[in-house]
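Student: my questions are about this predicted structure, shown below with the sequence.
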Amino acid sequence: MNGIEWTLGVTAVVLPTIAWLSRNSLSELTLYSIFPPLGIIAFGLMWTHFVMGALRRYSGSTSSPHWLYMNISMGLVLSLIVLHPGLLWVALYLDGFGLPPQSHLEAYSTQILFVTLGTIGLLIFLSYEFKRFFGQRSWWKYIEWLQILGMGAIFVHAIGLGGELQLSWFMVVWIFYGLTLAASFVYSRFIYKKGSI
């Protein structure tokens, strides 16, 4: 299982990077061109956590996630989900749009729903960082359920705003992410656990 985990993780980094490189010139980088793939890579790495959890349950594997992969991928995810909007906020501020939420209203007035979904996803994912403090509490299971809502919000956010998804081959990858994420969630939460929360 650990080989599959690493393969999926590397693929989740490489494919968005290829899509991004096909649309951007390294000689003309700006904050606006750097921030988009960071969110897509973060989503892909989080996707590997959901999919690998479901694969382990389905196969009956007793192996736990490889500690090195989990530490690296979780550290990358946290960094990327902060950098993705952070670089955008800095760019918008430097261009005179101010800070959120004003900058979102000014720069993305016609796409505010997709921006809002991204913000909701960000807040949900950041809330997961409190697991070390509250993970044993009875209500924490609801925070874990919110994670799938966060993934759904980010999935739609990227469809509405992601330039890389304009590439037909990468849209196929994105749809694959969505379908396998949904299947992993349904299996892990309803079939494997037989409907218990």
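Tutor: Alright, I've got the coordinates.

Student: from now on I want contacts and neighbour counts done on CA atoms only, so please keep to that.
Tutor: Noted.

Student: which residues does the residue nearest in space to the middle of the chain contact?
Tutor: The centroid of the chain falls nearest to residue 43 when counting by Cα atoms, centre = their mean (2.1 Å). By Cα atoms under 8 Å, 6 or more residues apart in numbering, the contact list for residue 43 reads 77, 151, 154.

Student: how much space separates residue 40 from residue 154?
Tutor: 9 Å (Cα to Cα, to the nearest Å).

Student: here comes the other one, which I'd like you to weigh against the first:
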Amino acid sequence: MPLVDRRNTLEHTDGVSKDKLCLIIVWSLSALVATLAFIAWGNDLSWQFGHLNTYLFFPLLGLLAFSVMWSHYVAGTLRELMDVDQTRLTNYYRYTGYAVLTLICLHPGLLIYQLFRDGAGLPPLSYERYVAPGLGWITLLGTASLLIFLAFEFRRIYAKHSWWHFVPEAGDFAMLAIFYHGLRLGSQLRHAGWFVTVWWFYGITLTVIIARSYAKKYANKKARR
């Protein structure tokens, strides 16, 4: 085999191997963080599901949603560092994205429904009656973040507009808001335990990833001047 053809074959093989490795890592990471969220939720209930109700179930959906969205940020950074074409993760983002969209809608949706059934009315008053005094505004962080995440679903229509970049940027801050939202309101995070450490790890790495992306955007913008 000619040297050039052999080199091309090796590069092609290495590229496929690298793509597959990236896919294995990101899928495994999402599965891992989802499992950790489920374990933390189960531990909080002492694995007693006999009296499971909406109030006990809906927190799991929030933990899963944030955990998988965090893995999206890590996946994007990993793909970039491994120099993998973004199209290789299309299915990963599509399927996990559908899961996240379902979770972020059901998480507050189930709570709103149950509070209304129990006579607490509708948000924001029902939220204030559900959480401890002084924490009502933190529930609104979740509502604002949800609206931002839902707005991102219109990217197929508006992504080419000059103002669209504000939506994903708002999504970055919404992720940080959800981190704080969970830290203050999540029963799994109000008690000392291993998942508190995991949650802080999510928050710190998320902040680093977001800061890195903005630093890179600033450097690219400065280089074009």
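Tutor: Structure's in. What do you need? This one's a predicted model, so the numbers in the text were calculated from it and none came from an experiment.

Student: related to what we said a few turns ago, quick one: map the residue nearest to the centre of the first structure onto the second structure.
Tutor: Residue correspondence to the second structure (TM-score structural alignment): residue 43 of the first structure is matched to residue 66.

Student: find the nearest non-adjacent residue to residue 93 of the second structure, please.
Tutor: residue 72 (7.5 Å; Cα to Cα, 6 or more residues apart in numbering).

Student: number of residues surrounding that neighbour?
Tutor: 20 (other Cα atoms under 10 Å).

Student: quick check: the helix or strand it falls within compared with the first structure, mean distance?
Tutor: Using DSSP states H and E, residue 72 of the second structure falls within helix 54-81. Once the two are superposed, helix 54-81 of the second structure sits an average of 1.0 Å from its aligned residues in the first structure (mean Cα distance after the TM-score superposition for the first structure).

Student: return the distance of that helix from the chain's centre.
Tutor: 3 Å (Cα atoms, centre = their mean, to the nearest Å).

Student: now the following helix or strand past that helix: which residue numbers in the first structure?
Tutor: As assigned by DSSP H and E, the chain's next helix or strand after helix 54-81 of the second structure is helix 90-117. Using TM-score structural alignment, helix 90-117 of the second structure lines up with residues 67-94 of the first structure.

Student: return the distance of the matching stretch from the chain's centre.
Tutor: 10 Å.

Student: list buried residues within the contacts of residue 43 of the first structure.
Tutor: Buried subset of these (neighbour count, 16 or more other Cα atoms under 10 Å): 77, 151, 154.

Student: tell me the contacts of residue 55 of the second structure?
Tutor: Residue 55 of the second structure neighbours (Cα under 8 Å, 6+ apart): 111, 114.

Student: so what corresponds to it in the first structure?
Tutor: Taking TM-score structural alignment, residue 55 of the second structure has residue 32 as its aligned residue in the first structure.
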